[in-house]
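Enquirer: Need coordinates for the below:
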Amino acid sequence: MAVFQSSARTIDMLGRQQIAGIPTAVSEIFKNAYDAYATEVRGDYYPARSAVTIRDNGTGMSITDFLERWLVIGTDSKVADRRETASAPPPGMEPRRQMGEKGIGRLAVATLGPQLLVVSGARGARSGAPGELVVALLQWTLFEVPGLTLNDVVVPVRTVKTIADVSPALLVSMSDEVRASLSELGARVGKDRQDRIRRELDLLTFDPRPYCAAEGPNLAAEPGTTYIVSPVSEDLEAALEERKEQGSGAPISDFQKFLIGFTNPITPTSSTPDFATSFWRWDGAQGSDLIEGVARFWDESDFAHADHTVEGEFDELGRFHGQLRIYGDKPVDIVELWKGNARNERTACGPFSIKFGYVQGKASESTLSPDEFVEMTARLNRIGGLYVYRDGIRVLPYGNSDVDYLEIEKRRTLNAGTYYFSYRRMFGAVSLDSQSNHRLQEKAGREGFRENAAFRDFESILSGFLIQIAASYFSRRTSADPTWRDQRQNVARRAEQSKAEKRARDEFRKELHKAIGSVESGAFASGVQGVLRDTRSGLAHLVRQELASDLPSLASVSVEALFKLRAGIAISRPAGLPLTSELERDWAAYKRLSGDASAVMQQAFDEIEVLLLSARHKLGMPQDEPVDSPVLRRLRLLAENRQRELTSMAAEVRQAADAAREVLGAHADQSVTQFEESARDLIESLGRVDGGEAATAREIEASAERRLEEMRSTRRRAEDLVSQEGLHHETVDLKERILDLEEQIDENLELVQLGQAVQVISHEFEASIASVRNGLRGLDPWARATPPLAPLVRDIRAAFTHLDGYLRLFTPLQRRLYREASSIAGADIHAFLLGVFEERMRVNAIEITATDAFLRAAVKGYPSTFYPVFVNLVDNAMHWVLERETGRAVRLDARHGAFLIADNGPGVRPADREAIFVRGFGRRRGGRGLGLSLARDLLARDGWRLVLEANNPGAAFKIERVQGDDSGA
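Expert: So this is what the prediction gives:
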């Protein structure tokens, strides 16, 4: 009787040679962990040690399990009719459908490297001796040798009690066993291959215990299985190399493409498995996530950032029943028949569901903000695609950006107008299950489904569906539904308007900053003084030379110079433009400074009038002649120029009004009438100016400018009515509110993240401090017994004591320790501040002093309110006094029940006096602009307020109780 014999190379062909690559191999090992009821599997790669570990917290293996199941190829537990009962789930877990089908998936680990150390501890009653661990060594290179049978290959196996017994000595003894078998095989294994195997065995000198007990699944604490591979195949580095996909600027590695989204977070259900995967690379102590380190995978929340979404189910006839949402509008119920099912027969693939989101290719056609669009596009370029999941576990390679299994891009290249969808602009999942879709069978090498009748139906249904909904709802030519076209036009129009508004805001901001800077820096005042100096000098020259005839010309030049200076800082707020809170603050500051500039101008005009009268007197000119004031001449010239401008503007307004009358006839007529009346009144006012009205000339000039600005606004409103791009005041207010809220959201998110980080760091720091404190106590006996060690321990203790004391300083800041208000003494606050800022005071030569009144003062309140406020104010003061070369000082005082914190720095700019308390505003380089805003909010909550004192050489802040509020007393 003849029987089959199995060559050792069978293992190599079923494992290393059959698997498409290392990412697929890792996926297979992850699936084995899932089948073992693990909730976590983790890989770690150590390039410097040429080692890879993969650990899970599943049921693990006993010695019996390893010998009768792991070492048996094609175990019947993977056969379909025995999958449900192959492994009993641990207590508290639901049964899992087994992912493996052929019982050979574990052989994929040979792809990672030529040697494998298996360490496994079983769970439950099947585990043999309590706590027993199975340790086995597999030398995969032996399985590549032609002529050897499976019986020729030795697999050393040991059982140990605890992880502490998995020592380097144990590893050496197991490798020696392989060496001995290699010697017995002799010439059957070629010399070159023998040398290679011995070199590989020589690398097994490491300690396996740290690998088994590292962060993550830990055999020292729980059952599970650990694989340790060393040395590592060179193919791993190639798989980790990030490459740019064709047609994409985003680099991504094969490792990421194949292993990201192992379970289905896109369309999770109650049956979605509780199973976490990760794979880390360690360069020294620095770890990096190799799977989601570049791009976070998709989840349900991402559909809120899609322009369009499709969700529904395909029934047993291939018909789609679901919903389509275009541009976030109300979802539309749709039903699409599968045109490939002319006979109305059941599909071979079975029913399944789908959900995907789609983002427009152009930012101008997307509802996303520019930042969101850039972020989503970057993620789509890396991990966009339609993924396939069966029982919540990903089916490879579907979803990879280079696996367009539905030929979406191929059709799009034929006609982008008809075939709307692009594979790189979509993300989503097709959800299958083993029961309904059992005829969809994966290939042996995990390279997708076998191309049988079920897969052909599956592919045809999905492809036909995308073509049909593109034609019905998104095609520029054939779509009967106008929703997408209309919405896209609206989105594009809004995007263009948003761009225009941003450009206008940027230009307005530039003009504001230029004007504010000119006034604040003194450039405007210096210019005015320069004009006055030139006027005095010129008049003195005319008087000396008795050139009375040149007096009008000189006066005109001086006045024109002043008007030119004023025009250089004259700005009007753009009508209908929503402003950010920052621009609103700048505009308010500009208006205040503009008033100051007008006062300077008024004084200059008055002085010029006096100088002219004095010069006329000195030149002996008759005093009873009409005063040909340079201001009046300026106004006459202005009248001529403005009359021409008004005539032109009136024609433009009339033209705009004619076009607008059809839409808003009465409103347009009223606008034109008001405009013409204003123009007529202005022209008449300018025409009445003569020598006897010199005193009111400047008032007329100012009035003229105001009226002209009103007319320009009227013209712009009329033009806006025609183009329908004008914004009502309510819309502008709403947009400004949205801008403010967007800014606040970003700031609040930063604060939340910062607070969470500080909380975590504080917790870890306190735990570490306790460990260091205990360690120092343990060092003391060594230091006493070893004199050279004593100075080192003393220095360490001194540094630690300083650090520990600094940490204790911040105990009062924790509100949870102070549920009730308590008396806070000024002396305690002063001592606290000296402790916090001791080092900065010394390094920067800054003095923090407190008056007797401050030291004697006391207030009833929460330390968690007052201490942070004082820290913030003093921190700011210490920053700004650095602009002084010497004598840097911060002074604490108390007057009339209020605290004062003052410094001798540069002080606060007049334009910033109110803005400094607005969240997000700040002049400090690298600052967030949140400190003073939060300080004011903290105090206000407890009945106090923070104000900036006026008339102080530096900055002086006062903390005072709100009138009528005794909550803080």
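Enquirer: going forward, measure contacts between C-alpha atoms and count neighbours the same way
Expert: Fine.
Enquirer: need the helices for the stretch 251-400 of the chain, in chain order.
Expert: Secondary structure of the stretch 251-400 of the chain, counting by DSSP state H, counting those that start in this stretch: helices at 254-259, 370-383.
Enquirer: mind checking which of those is nearest residue 587?
Expert: helix 370-383 (26.1 Å; Cα to Cα).
Enquirer: residues making contact with that closest one?
Expert: 245, 248-252, 257, 295-297, 305, 363, 366, 399-401, 424-427 (Cα atoms under 8 Å, 6 or more residues apart in numbering).
Enquirer: again, only using 7 Å
Expert: 248, 250, 251, 252, 257, 295, 363, 400, 401, 424, 425 (Cα atoms under 7 Å, 6 or more residues apart in numbering).
Enquirer: mind listing what's buried in it?
Expert: 373, 376, 377, 378, 379, 380, 381, 382, 383 (16 or more other Cα atoms under 10 Å).
Enquirer: Quick one: these as a markdown table, columns for distance to residue 769 too.
Expert: Compiled in a markdown table, the buried residues of helix 370-383 are given as follows (distance: Cα to Cα, whole Å):
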| residue | distance to residue 769 |
| --- | --- |
| 373 | 45 |
| 376 | 43 |
| 377 | 45 |
| 378 | 42 |
| 379 | 41 |
| 380 | 45 |
| 381 | 46 |
| 382 | 43 |
| 383 | 43 |
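Enquirer: One more sequence to fold, the one below, so I can look at both together:
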Amino acid sequence: MQFRTKARAVDLLGKGQIADLPTAITELWKNGYDAYADNLTAEIYLDTFRDIDNPLFVITDDGKGMSRNDIFEKWLVLGTDSKSRAKLEDKESEETLWKKPRIKAGEKGIGRLSVAFLGNPMLMLSKKQGHTLQALFFDWRLLENYNLFLDDVDLPIEEIENNSDFPVKFENLKRAFLENFEKENDLDGNLIWEDNQSWLKTMIKNSVDSAKIPAFLSEKLLADLLDIENDHGTKFVVFEPIDQIVDLTNSDEDGLVDKEFVISSLSGFTNDFKKNSKIVRTSIPVFKEENFEYDFLTSQGNFFTAEDYELADIIIDGDLDGKGEFKGKIKIYDEVIDYANLNPRRNDSRNYYGKVPLKIGYSQGNEVDSKLEDLAYKKINQKVKEYGGLYIYRDNFRVLPYGRPNADFLNIEERRNTRIGTYFFSYRRMFGYIDISRERNSDLKDKSSREGLINNSKYRAFKSDLESLFVDLAKTYFSDKAKQSIFLEKKAELNEQAQAIKKDNKRAIEEKKAFTRSLKNYPEKFESYQIEYKSILEQLEEKTVESNILYSDIEYLLDKLHTLDIEFKNLIPKVPKRYKPTDTQLDRLNNYENKLLKFNATIKNDSAQLMAKVKDRLEVKELKMEFTKNYQKYNGILEKTITENRTKLKGQFDNLLKDFSSRSRRIMDELNFEKEKIVNAIDSKESVFIQSEKLGAKFEFLREQINKELSPLVEHLSKLSFDIDEELVQGAYKAEYETIKYKWEQTRETAQLGVAVEIIDHEFNQLYAKINGSLEKLTNGNLFADEEQFQFLTQNFKQLENKYELLSPLYRVAGVISKEISGDNIYHYLLRFFDRRIEDYNIELNSTEKFDKYIFNIKEPVIHTVFINIINNAIYWMRNVQNRKILLDYKIDTDEILICNSGLKIEEHRLEKIFDMFYSNRPNGRGIGLYLSKQSLYESNLDLYATNKIEYNLLNGACFVIRKII
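Expert: Down below sits the predicted model:
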């Protein structure tokens, strides 16, 4: 007798062993990883994309792939031990695709069957270097027939040699598979398809008949699999993916929990917590509509990186020795401490599980408890919210389900819920890795269901040591009764700072609101003021033309006019000193100041001339009376202002003194509370000692209260001086802090941009070479029937290439020598660079003869970049004007180059700011161009500035000037 295997056993080993969708995808990605792939994808094509009739799911890897022999001897042989027994390849070779050898992630030889979980039917395409592409078609539901033995099942395979060959071979595969249903009886003569299974037979046949691959997808699937010598990889096409896969792409909130579960399970496929450990790239592209593709895996943000540890408030970094002891370092905020913990469990050599390194970060749940400033905290908090948890990696490969939101295998949250003050840690606020390996930790094995580690004695010891570590850490440093107060003291300090900043910001916000309201109210006040002023002037002018003018007739008008002149200062808004006004507020202020200047230039000027006439008509005695009245008025206003300030100061001082007395009484009352009762209760030496300790502790606590509450205010008041404007100083420091903080964030983005530019430049060079070569081959081969369209394609590419050639010199300034460049050379370069935009926007770009003849002695990329930057800005700011003009000129008398345009004029308060790094008034502008232009010119002994002076700003828009630095 011999064992015979039912086909259903394969179904149970495959789909039956897979817990969920992420596990199924992970198993197939593991195989790609083991095959030395660089890219692993799980592509979702919806029926709304191009000519797809039904959703499709495609799993791909660019690994070694399989030959026909590999498929028959390995892939179709279940439980192969080629991975579990395999040794790490000695060196890079053809077997590793000439990459660094990898420790195998798979071990049981059944991971390939997880494709059955994803849906049916399935087409597998696999290609090994030096071999022809192999195609296998199968519907795993066939194995659900409990009458079938494995010997009764045929899996059709075809070789694919070219694109045109594929549709025919695909139909052959389908027909060959359906031949499985033509057998009515097994070898023993028993009926294979009973009546109660006819529905399964019909369902499979219908699915196979309707399985189609659109032409565009066919080309995409075969694009990198047909070259016998070079191409390699494996792809699975699932024609009827399970509903869960399609539901992931829905935009509604119904499946949000499921989406988050899948994302959290498939992120961090390899150990991204370690630097330079990202061996493979994973993605789940979703093809929803034409020109609408996104990566589902990063749709909620990117996974953690090694740099994120820098944003952790707490870091635990060290090793478990496998015997119960942890040794390492703990970083609490900015303080690093040596730390060790010994789990008091029974030390049995049979429980030894091997050394386990770990590095875990922890982010505080409240921003006030964190060391981070606002932007950095938001960044790490978002990641912790989406991906927080403890991740286990075996040989840098993620072990599921660890890291998932519901995978709190150490019961951290359960303990925290019993008493948060004692058990400080929260599982969802953690991030980091626990690093196991096959070599070091051979007894920590996966369950057959791929859902965690087997619960053996080694695992229980491992789990116990981790639990002991976090419990001891909490009690030692982080609980409300911690043995060491480092964390609590720093946390209290951060809280105090946060509260102080919060109160200060609240005060600043109120000042900002008040300033904004005043900017709205001042124009209305000024309008009334202006009407009244003009009315008095008109009345006064009428009186002065009379032949006999008496002082008594105009005394009231002169008095009223003088009062209005004094009140003019009150019409100028008081700009707060404690914070930097916004650009919007400055723009409003600028517009209002223009009205005041216009008033001074017209009405106030007329008033001065009229007053001169009036004084000519008055006698000395009358003028003296007028002078005396003005003197008394000035005196009265000054006294009133001083009295108002004195009253305000006294009121504020009385309030502070009252608050000081109240807080002082509270502190003293707290010390004396139940004093008599305590004294009377003392009846022994022991009770004296106890109460003395309590009294001393209370005294120290209350003294600390005085130092925190009362002393800071007194010290602050003692440092106040009439010679120092505290508001102005504080405002200056706050403005500087905000500027530095903003620049730092932008600097990081700019650094990334610079790297991206270098990469793009490198890639463009290769890309252009390849496309050029391809176009030459196509031209020589006369392969295009539509010659006109081909010529159009060639011309467009050449035009793009010319644009790139114009840009490429700008990338490389180092090593370039200075040379003489004429203004005429620059002018024609700009015409070529901006040709399409000049035409599209109907711009008139001119240069004067003086500019054309001017000679720059400078590095060509530097001067070209400066002009490109300024012209590019000019084109943007001229969008809404009728006559769009740009003029390049040279001012001989001052030896300066002018770049003028007819767009929007630059506000006076922005003339200097626009050269600050990261300052931009343009929506989504980076504010880098003008800063770099000024800096690069400075290195060539030239300066760049902007001006609104009439003699420079010839087109009454924006005007930039280049001049030599003397």
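Enquirer: Report the TM-score for the pair.
Expert: TM-score for the superposed pair, counting by TM-score structural alignment, normalised by the length of the second structure: 0.78. Supporting figures: 883 aligned residues with a Cα RMSD of 4.9 Å.
Enquirer: And residue 920 of the second structure, how far from residue 943 of the second structure?
Expert: 20 Å (Cα to Cα, to the nearest Å).
Enquirer: for residue 551 of the second structure, same thing?
Expert: The value you get for residue 551 of the second structure to residue 943 of the second structure, if Cα to Cα is used, is 60 Å.
Enquirer: Could you do residue 801 of the second structure as well?
Expert: Counting by Cα to Cα - residue 801 of the second structure and residue 943 of the second structure are separated by 33 Å.
Enquirer: Which residue of the two possesses the greater neighbour count?
Expert: Higher neighbour count among residue 801 of the second structure and residue 943: residue 943, with 19 against 15, using other Cα atoms under 10 Å.
Enquirer: for the more buried one, helix, strand, or coil?
Expert: strand (DSSP: H, G, I helix; E, B strand; the rest coil).
Enquirer: Nearest residue to residue 489 of the first structure in space, please, no chain neighbours.
Expert: In space, and not counting its chain neighbours, residue 489 of the first structure is closest to residue 365: 7.6 Å by Cα to Cα, 6 or more residues apart in numbering.
Enquirer: got a list of what the one you found touches?
Expert: Residue 365 of the first structure touches 488, 491, 492, counting by Cα under 7 Å, 6+ apart.
Enquirer: could you redo the last one with a cut-off of 8 Å?
Expert: So residue 365 of the first structure contacts 488, 489, 491, 492, 495 (Cα under 8 Å, 6+ apart).
Enquirer: swap in residue 436 of the second structure?
Expert: Per Cα under 8 Å, 6+ apart, neighbours of residue 436 of the second structure: 356, 357, 392, 393, 394, 395.
Enquirer: could you check the distance from the equivalent of it over in the first structure over to residue 775 of the first structure?
Expert: Taking TM-score structural alignment, the alignment pairs residue 436 of the second structure with residue 432 from the first structure. Using Cα to Cα, residue 432 of the first structure is found at 56 Å from residue 775 of the first structure.
Enquirer: follow-up on the earlier one: which residue sits closest to the match of residue 436 of the second structure, ignoring its sequence neighbours?
Expert: Using Cα to Cα, 6+ apart, the closest residue to residue 432 of the first structure is residue 390 (4.5 Å).
Enquirer: count of neighbours near the one you found?
Expert: There are 20 residues near residue 390 of the first structure, going by other Cα under 10 Å.
Enquirer: for the counterpart of it in the second structure, what are its contacts?
Expert: In the second structure, residue 390 of the first structure lines up with residue 394, judged by TM-score structural alignment. Residues counted as contacts of residue 394 of the second structure (Cα under 8 Å, 6+ apart) are 435, 436, 437, 438.
Enquirer: next one: residue 24 of the first structure
Expert: So residue 24 of the first structure contacts 258, 396, 446 (Cα under 8 Å, 6+ apart).
Enquirer: and with 10 Å instead?
Expert: 30, 108, 111, 254, 255, 258, 259, 396, 397, 445, 446, 447 (Cα atoms under 10 Å, 6 or more residues apart in numbering).
Enquirer: on that earlier part again, any idea how far residue 785 of the first structure is from the match of residue 436 of the second structure?
Expert: On the measure of Cα to Cα, residue 432 of the first structure and residue 785 of the first structure end up 71 Å apart.
Enquirer: Also residue 419 of the first structure?
Expert: For residue 419 of the first structure, the distance to residue 785 of the first structure - Cα to Cα - is 83 Å.
Enquirer: burial count for the equivalent of residue 317 of the first structure over in the second structure?
Expert: In the second structure, residue 317 of the first structure lines up with residue 323, judged by TM-score structural alignment. The tally of other residues near residue 323 of the second structure (other Cα under 10 Å) stands at 22.
Enquirer: ditto for residue 572 of the second structure
Expert: 16.
Enquirer: Under the alignment, what does residue 850 of the second structure map to in the first structure?
Expert: So, by TM-score structural alignment, residue 850 of the second structure is matched to residue 853.
Enquirer: and that match, what helix or strand is that in?
Expert: helix 852-856 (DSSP states H and E).
Enquirer: Which strands or helices does that helix pack on?
Expert: strand 822-825, helix 826-836, strand 888-895, strand 898-903 (3 or more Cα pairs under 10 Å, 6 or more residues apart in numbering; DSSP states H and E).
Enquirer: Other residues contacting the helix or strand following the last one?
Expert: Next helix or strand after strand 898-903 of the first structure toward the C-terminus (DSSP H and E): helix 931-941. Applying Cα under 10 Å, 6+ apart, the contact partners of helix 931-941 of the first structure are 861-862, 864-866, 868-873, 875-876, 915-922, 943-947, 959-962, 967-968.
Enquirer: Could you pick out the buried ones from these?
Expert: Buried, going by 16+ other Cα under 10 Å: 861-862, 864-866, 868-873, 875-876, 915-922, 943-947, 959-962, 968, out of these.
Enquirer: Quick check: buried residues in stretch 290-306 of the second structure?
Expert: Quick answer for stretch 290-306 of the second structure (16+ other Cα under 10 Å): 295, 296, 297, 300, 303, 304, 305.
Enquirer: Alignment lookup: residue 47 of the first structure to the second structure.
Expert: Residue 47 of the first structure maps onto residue 46 in the second structure when the alignment is built from TM-score structural alignment.
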